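# whatever this is, show me its structure:
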Amino acid sequence: MTTTCPEIIKAKPFLKWAGGKSQLIPEIQSVLSLKFNNYNDPFTYIEPFIGGGSVLFHLFKTFPNLEKAIINDINTDLIVAYQTIKTYPQQLIDALQNIEKEYYGLNNIAKKNEFFLERRNQFNQKNRHNNIDNTVLLIFLNKTCFNGLYRVNSKGLFNVPFGKYIKPKICDAETIWSVHQCLQKTTILNGDFEQTLQYADQKTFFYLDPPYKPIKTTSSFTSYTKENFGDSDQLRLKGFCDKINETNCKFIQSNSDVRNYDEKNSFFDELYKKYNINRVKARRNINSKGAKRGKIDEILIHNF
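Next up, the predicted model:
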């Protein structure tokens, strides 16, 4: 077995991303073992909704013969961050150290809040800064906003309030360098998920982590782009999974389990009835009320 370099071994998400899949990795790994039981077999990995990248980094650490990866997301700010880390890691680290030092130097929470709001306003003025500056602001806001959320309004403006954190770790140089190493074998795309299919061959594994379908009608929707991901997109995604299956590629999709609040709701069970569906436990961590955070079922859909 090929030895994994120390930098990649330490790879992990550089952002706190709502719906991140770190907690589901053991379940995903269990399903993966059904297909990838020989860790020396080379393959291509495609993730059409990259988000925080938990599964991507896990696979780079677990499968030394992962030949290449293709990642995509419709969220331009997120993709710019991946591109910046791939190309300009040290410049990014230097800039993050500067903003971290400035934030730490503010001696009360009111001044930190004012600083946060200034940076949020600056972040929303997209045409005034380059990719490194945009990524610095994204990471800073992610580490200092409420609960590490990324949420935009209908105009595409980031609108998460201040998180009142005194001394969060804004510059994680080790993580940035480890992610940089992973991204050297990664093609980074910014657009609709369907464009990724053109990169597939018969030795390709897809992991799909789309914006989840709300599990009840009163669920508050957290938008990562100004365009929502509704039922029509869920149906289009199912058609995309069919195309993956027709090319003899393998996929796993994670999604919400709408039966958590309505046992008769068979939306996904009917939609994916020709595939395998596993129900797994996952913790909700982003509810504003701590008492409403807890474990609920999610689903893993796969074609092997």
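
# going forward, measure contacts and count neighbours with C-alpha atoms only.
Noted.

# now stretch 39-51: how far from the chain's centre is it?
Stretch 39-51 has its average C-alpha position 14 Å from the chain's average C-alpha position, going by Cα atoms, centre = their mean, to the nearest Å.

# all strands of the stretch 201-304 of the chain, in order?
In the stretch 201-304 of the chain, the strands defined using DSSP state E, counting those that start in this stretch lie at 204-208, 250-256, 276-283, 295-302.

# the stretch 1-150 of the chain too?
Assigned by DSSP E, counting those that start in this stretch, the strands in the stretch 1-150 of the chain fall at 43-47, 66-73.

# can I get those strands in a markdown table including distance to Phe115 and mean neighbour count?
Shown next, in a markdown table, are the strands of the stretch 1-150 of the chain (distance: least, Cα to Cα, whole Å; neighbours: other Cα atoms under 10 Å):
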| stretch | distance to Phe115 | mean neighbour count |
| --- | --- | --- |
| strand 43-47 | 35 | 22 |
| strand 66-73 | 29 | 21 |
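
# quick one on the thing from earlier: so can I have a markdown table of the strands of the stretch 201-304 of the chain showing mean neighbour count?
Converted to a markdown table, the strands of the stretch 201-304 of the chain look like this (neighbours: other Cα atoms under 10 Å):
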| stretch | mean neighbour count |
| --- | --- |
| strand 204-208 | 22 |
| strand 250-256 | 21 |
| strand 276-283 | 15 |
| strand 295-302 | 20 |
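
# another for comparison:
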Amino acid sequence: MTKPSQPRNIPEHAAPFLKWAGGKRWLANTVAQLLRNPGGNYIEPFLGGGAVFFEIECQAAILSDINKELINAYRVVRDRTDELVRLLCCLEIRKSLFNRIRREGCVDPVARAARLLYLNRTAFNGLYRVNQRGEFNVPFGCKAGTRLVDRNALVICSEMLGRAVLMPGDFRNPLVFAGPNDSVFLDPPYTVKHNNNGFRQYNETIFSWNDQIALAKIANRLAALGTRVVVTNAFHHEVVALYSKRLFQPYVVKRPTTIAANRSARGVCSELVLLSDSISASEGLRRFDVPVLVPLRHGAF
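Okay, here's the model as predicted:
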């Protein structure tokens, strides 16, 4: 594998250019503060919208996601920014064009990236979501005043992505390269709707229980090496039990849900955050004044 390129000058702060279901913008600052480590690589195998990566300002990174279209978009933003901007500037925001772009595929990498960004910007609630056949299935519905492209923002993202190796594929692949001096953020797909009712059943098609077991085994191994690891997951006792009590401290964080179209249907949910023992959690929380993480006490479930 090619190692991350030598770091360029750190650009001004970047922000995610995609809105992604399950994204961690709301927690990115906290995770970045706990994982920031100038001496090693930052590794994230469930990249999604990349909120933590853009927040952490690392010098070198290995980023991965099972969604090949997503990784292609990141590569195009990194390597072919101007071509992508020119193509997006030729597109208009209207329902008929949205439906045609949603229906039709394309082969060229830049066109594929433009398609993903266009659909993400103009779909209802700003989401990019596909069904089990890999077909985009969110209807048109962007807000008034939506901009398809912000060239300056993409250029900043391109600068930050210049420090990263981008790998499509299984979550296990990038974790092979993790060592004691590295920082790892693990944010597997999960739903919080069924934390206390049918958790395994409702998550099986999102991220199977066997995947959860495999991920926890890798996380435990890395934590034993001294790797700095943060895991976010569903707040469920069976998930907590997968992680070594000696190597991980569990926390619960409460946040408002934002995906429901009707604001009245949105509520508050609890999510699990696990910090490896190599992260001095109490020191970090005092130092950075992070109030959102509450230690999970024995017998909390």
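
# the strands of the stretch 1-150 of structure 1 into CSV, with extra columns for distance to Cys249 of structure 1?
Shown next, in CSV, are these (distance: least, Cα to Cα, whole Å):
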stretch, distance to Cys249 of structure 1
strand 43-47, 10
strand 66-73, 14
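
# leaving out sequence neighbours, find the closest residue to the equivalent of Ser208 of structure 2 over in structure 1.
Counting by TM-score structural alignment, Ser208 of structure 2 corresponds to Gly230 in structure 1. In this structure, Gly230 of structure 1 finds its nearest non-sequential neighbour in Lys213, 7.2 Å apart by Cα to Cα, 6 or more residues apart in numbering.

# before we move on, back to that, now render the strands of the stretch 201-304 of structure 1 as CSV, adding distance to Asp41 of structure 1.
Shown next, in CSV, are the strands of the stretch 201-304 of structure 1 (distance: least, Cα to Cα, whole Å):
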stretch, distance to Asp41 of structure 1
strand 204-208, 11
strand 250-256, 14
strand 276-283, 24
strand 295-302, 20
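
# alignment lookup: Gly145 of structure 2 to structure 1.
Counting by TM-score structural alignment, Gly145 of structure 2 lines up with Lys167 in structure 1.

# what is the neighbour count of the nearest residue to its match once chain neighbours are set aside?
Closest residue in space to Lys167 of structure 1, ignoring its immediate chain neighbours: Tyr104 at 6.3 Å, by Cα to Cα, 6+ apart. When neighbours are defined as other Cα atoms under 10 Å, Tyr104 of structure 1 has 14 of them.

# separation between the residue nearest to Gly230 of structure 1 and Ser54 of structure 1?
20 Å (Cα to Cα, to the nearest Å).

# again with Leu137 of structure 1
For Leu137 of structure 1 relative to Ser54 of structure 1 (Cα to Cα), the value is 21 Å.

# of the two, which one has the most company?
For Leu137 of structure 1 versus Ser54, the count of surrounding residues by other Cα under 10 Å is larger for Leu137: 24 against 20.

# for the more buried one, which non-adjacent residue is closest in space?
Per Cα to Cα, 6+ apart, closest to Leu137 of structure 1 is Phe123, 6.0 Å.

# now do the same contact list for the one you found.
Asn134, Leu137, Leu138, Phe158 (Cα atoms under 8 Å, 6 or more residues apart in numbering).

# quick one: what's aligned to Asp182 of structure 2 in structure 1?
By TM-score structural alignment, Asp182 of structure 2 lines up with Thr204 in structure 1.

# I'd say that match and Phe43 touch.
Yes. Thr204 of structure 1 lies in contact with Phe43 (Cα atoms under 8 Å); the separation is 5.6 Å.

# overlap in contacts of these two?
Contacts common to Thr204 of structure 1 and Phe43, judged by Cα under 8 Å, 6+ apart, are absent.

# wait, what's in contact with the closest residue to Asp201 of structure 1 other than its chain neighbours?
Nearest residue to Asp201 of structure 1, sequence neighbours excluded (Cα to Cα, 6+ apart): Cys249, at 7.2 Å. By Cα under 8 Å, 6+ apart, the residues touching Cys249 of structure 1 are Ala200, Asp201, Gln202, Lys203, Thr204, Phe205, Phe206.

# and stretch 24-35 of structure 1, what's buried?
The neighbour-count check on stretch 24-35 of structure 1 (16 or more other Cα atoms under 10 Å) flags Leu24, Ile25, Ile28, Val31, Leu32 as buried.

# how about the contacts made by the most centrally placed residue in structure 1?
Structure 1 has Gly51 as the residue nearest its centroid, 1.6 Å off, counting by Cα atoms, centre = their mean. Neighbouring residues of Gly51 of structure 1 by Cα under 8 Å, 6+ apart: Trp17, Gly20, Asp73, Leu78.

# and if you look at Lys61 of structure 1?
Contacts of Lys61 of structure 1 by Cα under 8 Å, 6+ apart are Thr4, Ile8, Ile9, Ala11.

# filter those residues down to the buried ones, PyMOL style.
Buried members of these can be picked out in PyMOL with the line below, counting by 16+ other Cα under 10 Å:
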select buried, resi 8+9+11
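
# what does Ile46 of structure 1 align to in structure 2?
Using TM-score structural alignment, the partner of Ile46 of structure 1 in structure 2 is Ile43.

# can you show me the helices along structure 1?
6-9, 25-32, 54-62, 76-87, 89-104, 109-123, 131-144, 173-183, 231-246, 267-271 (DSSP state H).

# show me how far the third one is from its chain's centre.
In this view, helix 54-62 of structure 1 has its centroid 12 Å away from the chain centroid, taken as Cα atoms, centre = their mean.

# cool, and stretch 89-103 of structure 2?
For stretch 89-103 of structure 2, the distance to the chain centre is 26 Å (Cα atoms, centre = their mean).

# list the buried residues for it?
Neighbour counts over stretch 89-103 of structure 2 (16+ other Cα under 10 Å) mark Ile93, Phe98, Ile101, Arg102 as buried.

# what's the closest non-adjacent residue to the aligned residue in structure 2 for Val55 of structure 1?
Superposed on structure 2 with TM-score structural alignment, Val55 of structure 1 falls opposite Val52. Leaving out its chain neighbours, the residue that sits closest to Val52 of structure 2 by Cα to Cα, 6+ apart is Ala28, at 4.6 Å.

# alright, I will stop here.
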